[in-house]
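In: Below are the sequence and a predicted model for it; my questions follow.
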Amino acid sequence: MDAVAPTLLGRVREVIRYKHYSIRTERAYVEWVRRFVAFHGRRHPRDMGAEEVRAFLTHLAVEADVAASTHQQALSALLFLYREVLEVDLPWLLNLARPKKPKRVPVVLSRSEVGRLFEMLDGSHALMARLLYGTGMRLMECIRLRVKDVDFERGEITVRDGKGGKDRHTMLPESLADPLRQHLLHVRALWGNDRAAGVPGVYLPTALARKYPGAPESWGWFWVFPASALSVDPRSGISRRHHAQEQTLQRAIKRALGEAGIVKPASTHTLRHSFATHLLESGYDIRTVQELLGHADVSTTMIYTHVLNRGGRGVCSPLDRM
């Protein structure tokens, strides 16, 4: 790729970081811009327009046969490129057709299936899986949990910077209080070893490290689930201790599902679905469940009413009345 592309991609990264987008979004958007430029023979996006964008998106949908969510991500990346990076607000940007996502009923495990799954897990993976099901947290919300956000006295967990950049509270299950305390004893020993070895402190978002210079090395800001080894921060280049990798838990859950004989296409996110569904089955108000999940609109939470354990839409079949 010619000299223009690295300059363009560097500018994309610069704007993304200025807007405090996540590293995941940065990697995804940079990759889509790179593919878009390569698809059109390395032409600069300023020299292209609606026809080229549609051609690329059509290629993804027809020839690459990508999922609707992937197609949507590619479109969002290109909209970001033109609007935020190139500052080109063309009318055709508003007229691009967005792919329609198919409506799916979430996969939910029964209580007995959840129990069987947990029996096949051990160590920190078992604790993380129980937290996902017991609190309704998303995978990355659990993985990025900091020590200071676990309040044993109040029996609650503060979820920071969740989806949409929002904070919220959820419960700390009583049954997990003691196991979590024991887990944190081992984590504190690891934290102490890092301090003794002079390891740089953990990553803090949005320049908090400059505002509170001692915070990255403090116990409160340390990860509840730290990685076993140091890694290089992709943005700063500093070798430090990051949180545990989500792939390790995902692989452990997948393996445990097979060992438990559960054939449903479940994942770590299924535990969040099961949390919501089982609360509604127990009679909790949907608004309460909405707040615990961090949904902006109750209509998002309403999807769980369609998978309650009462048959199709809670209707008793006429066959059962004979």
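Out: The structure has been received and is ready for your questions. The model shown is predicted, which means the values in this text are computed figures rather than measured ones. Numbering: from 1, shown residues only.
In: Every contact and neighbour count from this point should use C-alpha atoms.
Out: Fine.
In: Helices of the stretch 151-300 of the chain, start to end?
Out: Under the criterion DSSP state H, counting those that start in this stretch, helices of the stretch 151-300 of the chain are mapped to 174-196, 208-211, 246-259, 268-281, 286-293, 298-301.
In: could you redo those helices as JSON lines and give each row mean neighbour count and distance to residue 233?
Out: Converted to JSON lines, the helices of the stretch 151-300 of the chain look like this (neighbours: other C-alpha atoms under 10 Å; distance: least, C-alpha to C-alpha, whole Å):
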{"stretch": "helix 174-196", "mean neighbour count": "14", "distance to residue 233": "16"}
{"stretch": "helix 208-211", "mean neighbour count": "12", "distance to residue 233": "14"}
{"stretch": "helix 246-259", "mean neighbour count": "16", "distance to residue 233": "16"}
{"stretch": "helix 268-281", "mean neighbour count": "22", "distance to residue 233": "25"}
{"stretch": "helix 286-293", "mean neighbour count": "18", "distance to residue 233": "30"}
{"stretch": "helix 298-301", "mean neighbour count": "14", "distance to residue 233": "35"}
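In: could those go into a markdown table alongside distance to residue 156?
Out: Below are the helices of the stretch 151-300 of the chain laid out as a markdown table (distance: least, C-alpha to C-alpha, whole Å):
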| stretch | distance to residue 156 |
| --- | --- |
| helix 174-196 | 10 |
| helix 208-211 | 24 |
| helix 246-259 | 23 |
| helix 268-281 | 16 |
| helix 286-293 | 11 |
| helix 298-301 | 21 |
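In: nearest to residue 34, of those helices?
Out: helix 246-259 (25.3 Å; C-alpha to C-alpha).
In: same for the closest one, what does it pack against?
Out: Contact analysis of helix 246-259 by 3 or more C-alpha pairs under 8 Å, 6 or more residues apart in numbering; DSSP states H and E lists helix 111-119, helix 123-135, helix 139-143, helix 268-281 as its packing neighbours.
In: quick revisit: of all the helices of the stretch 151-300 of the chain, which one is nearest residue 98?
Out: Taking C-alpha to C-alpha as the criterion, helix 298-301 is the member of these that comes nearest to residue 98, at 19.8 Å.
In: what's the longest strand in this structure?
Out: The strand that spans the most residues within the chain, counting by DSSP state E, is strand 226-232.
In: the inter-axis angle of that strand versus helix 174-196?
Out: Following axes from the mean of the first three to the mean of the last three C-alpha atoms, to 10 degrees, one obtains 40 degrees for the angle between strand 226-232 and helix 174-196.
In: List the buried residues for strand 226-232?
Out: 226, 230 (16 or more other C-alpha atoms under 10 Å).
In: same for it, what does it pack against?
Out: Where contact means 3+ C-alpha pairs under 8 Å, 6+ apart, strand 226-232 is packed against strand 239-243.
In: Which strands and helices lie in contact with the strand it packs on?
Out: Counting contacts by 3+ C-alpha pairs under 8 Å, 6+ apart, strand 239-243 is packed against strand 226-232.
In: here comes the other one, which I'd like you to weigh against the first:
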Amino acid sequence: MSKSPFLQSVRTEIRTKQYSYRTEKTYLYWVRQFILFNDKKHPEVMGNHEIERFLNHLAVNRGVSPATQNQALCAIIFLYKNVLKREIENLQYKMSKTPRRMPTVLNAEEVASILGNMEAEYWLITALLYGCGLRISEALSLRIKDIDLKSRNLLVFNGKGRKDRYTLLPGNLRENIERQIAHSRAIHESDLAEGFGLTSVPASLHKKYGPVMKDFGWQYLFPSSTRCVHPIAGYVCRHHLHHSTYARQLRQAVQASGITKRVTAHTFRHAFATELLRSGSDIRTVQEILGHSDIRTTEIYTHIIGDRRAGTVSPFDRLPGS
């Protein structure tokens, strides 16, 4: 079914709207599952009844999470709205509410213990997650041009919600970053010597800039160990480290540290936000650094530290001698 003309038309529409490659894979997966579940009937002859049956099947028989249910629904709505040009109305199914849970937070000693069990680029990735409040996708997709060691700024390009933002860069990471840049440069120069050197970028950028993508500034700070074929544009390039590679290293480091909390790459972002608020940083500033669209997302960290005022100090406590 992966080569069916219909699925190709779905793929084309996704790429026309410049969705990420990860979203493309996810949407195609759920469209394919929807068609298979309904005995390979064409979506054109299906409607609310078949959609509701499929979504209920996911919830009842497959026991998927609310977030996964919503993901499948988004893919199907995209299919009908953008490919079949039909609006799905009066669907007897609503977006599932994902339970709001307090995120797991590590203290400084636990972060230090995990870092003590990591080496090389994996140590630096973790340090950037905790020191800059990055998402793992943002850390792995950092390019050389995004790093300003002099002003200690880090550009997060095209982050979640396709938004750019700047975040602070810890000064004591300078030497580690410089070593990683040198490592990336050595790999890039080897690629150039072998007739390659293009980095992976969205197909539209490659089409627009072409050979410029060989410039060192466009290379990833954490390049993959091997070259690959671009999944859309088809050229040979070098991508960044895969998130599963980092996840494996992190899991080993957490086990070696003896920490029993559930720790993922995102846990360090939670710890970053909590420490900023605990030390008195303004919640609006933290919201901007994290790239949250809604301040209510940032406010969850004030609950973690047990103070909705997020470290605000009374003027009385600032009086001389108080």
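Out: Alright, I've got the coordinates. Remember, it's a predicted structure, so these values are computed and weren't measured experimentally.
In: quick one: TM-score?
Out: Taking TM-score structural alignment, normalised by the length of the first structure as the basis, the two superposed chains have a TM-score of 0.92; 310 aligned residues with a C-alpha RMSD of 1.8 Å.
In: Identify whichever of the helices of the stretch 151-300 of the first structure lies nearest to residue 70 of the first structure.
Out: Ranking the helices of the stretch 151-300 of the first structure by proximity to residue 70 of the first structure (C-alpha to C-alpha) places helix 268-281 first, at 18.2 Å.
In: quick one: what's aligned to residue 252 of the first structure in the second structure?
Out: Aligned against the second structure by TM-score structural alignment, residue 252 of the first structure finds its counterpart in residue 249.
In: Surely its match touches residue 122?
Out: Yes - using C-alpha atoms under 8 Å, residue 249 of the second structure is in contact with residue 122, at 7.2 Å.
In: Give the closest residue to the residue nearest to the spatial centre of the second structure in space, chain neighbours not counted.
Out: Per C-alpha atoms, centre = their mean, the C-alpha nearest to the average position across the second structure is that of residue 137, at 3.6 Å. For residue 137 of the second structure, ignoring the flanking residues on the chain, the nearest one in space by C-alpha to C-alpha, 6 or more residues apart in numbering is residue 243 at 7.4 Å.
In: And for residue 66 of the first structure?
Out: Nearest residue to residue 66 of the first structure in three dimensions, chain neighbours excluded: residue 60, at 5.9 Å (C-alpha to C-alpha, 6+ apart).
In: Which of the helices or strands spans the aligned residue in the second structure for that neighbour?
Out: Correspondence of residue 60 of the first structure to the second structure, assessed by TM-score structural alignment: residue 58. With the criterion set as DSSP states H and E, the secondary-structure element containing residue 58 of the second structure is helix 48-60.
In: What is the mean deviation of the helix or strand that comes right after that helix from its aligned residues in the first structure?
Out: Later in the chain than helix 48-60 of the second structure, the nearest helix or strand by DSSP H and E is helix 66-78. Once the two are superposed, helix 66-78 of the second structure sits an average of 0.5 Å from its aligned residues in the first structure (mean C-alpha distance after the TM-score superposition for the first structure).
In: what's next to helix 66-78 of the second structure, contact-wise?
Out: Outside helix 66-78 of the second structure, the residues within contact range by C-alpha atoms under 8 Å, 6 or more residues apart in numbering are 26-28, 30-31, 34, 51, 55, 58-59, 87-88, 95-98.
In: let's see it at 7 Å
Out: 27, 30-31, 55, 58, 88, 95-98 (C-alpha atoms under 7 Å, 6 or more residues apart in numbering).
In: tell me how far it is from the chain's mean position?
Out: If you compare the mean C-alpha spot of helix 66-78 of the second structure with that of the full chain, they lie 18 Å apart, counting by C-alpha atoms, centre = their mean, to the nearest Å.
In: what does stretch 289-303 of the first structure give?
Out: Computed by C-alpha atoms, centre = their mean, the chain-centroid distance of stretch 289-303 of the first structure equals 16 Å.
In: Residue 28 of the first structure pairs with which position in the second structure?
Out: So residue 28 of the first structure corresponds to residue 26, using TM-score structural alignment.
In: Can you give me the distance of its match to residue 161 of the second structure?
Out: Plainly put, residue 26 of the second structure is 17 Å away from residue 161 of the second structure if you go by C-alpha to C-alpha, to the nearest Å.
In: the more surrounded of those two?
Out: More crowded of residue 26 of the second structure and residue 161, by other C-alpha atoms under 10 Å: residue 26, with 15 against 9.
In: check the fit of the host helix or strand of that one onto the first structure and give the mean distance.
Out: Here residue 26 of the second structure sits within helix 21-37, counting by DSSP H and E. Per the superposition on the first structure, helix 21-37 of the second structure and its aligned residues are separated by 0.4 Å on average (mean C-alpha distance after the TM-score superposition for the first structure).
In: Between helix 48-60 and that helix, find me the angle.
Out: Angular relation of helix 21-37 of the second structure and helix 48-60 on a 0 to 180 degree scale: 110 degrees, by the same axes, to 10 degrees.
In: Identify the residues contacting helix 21-37 of the second structure?
Out: Outside of helix 21-37 of the second structure, the residues within contact range by C-alpha under 7 Å, 6+ apart are 11, 14, 41-43, 54, 72, 75-76.
In: switch to 10 Å and redo it
Out: Among residues not part of helix 21-37 of the second structure, those counted as contacts by C-alpha atoms under 10 Å, 6 or more residues apart in numbering are 1-2, 7-8, 10-15, 18, 20, 40-43, 46, 50-51, 53-55, 57, 68, 71-79, 202, 231-232.
In: Buried only: go through those for me.
Out: Under a neighbour-count criterion of 16+ other C-alpha under 10 Å, the subset of those counted as buried comprises 7, 10-11, 13-15, 43, 50-51, 54-55, 68, 71-73, 75-79, 202.
In: Please say which position in the first structure residue 268 of the second structure maps to.
Out: With TM-score structural alignment defining the correspondence, residue 268 of the second structure maps onto residue 271 in the first structure.
In: Enumerate every residue touching its match.
Out: So residue 271 of the first structure contacts 107-109, 114, 129-139, 277 (C-alpha under 10 Å, 6+ apart).
In: Among those residues, which one lies nearest to residue 174 of the first structure?
Out: Comparing the contacts of residue 271 of the first structure against residue 174 of the first structure with C-alpha to C-alpha picks out residue 134 as the nearest, at 9.6 Å.
In: nearest spatial neighbour of that closest one, skipping sequence neighbours?
Out: Of all residues not flanking residue 134 of the first structure in the chain, residue 173 sits nearest, at 6.1 Å (C-alpha to C-alpha, 6+ apart).
In: Alright, calling it a day.
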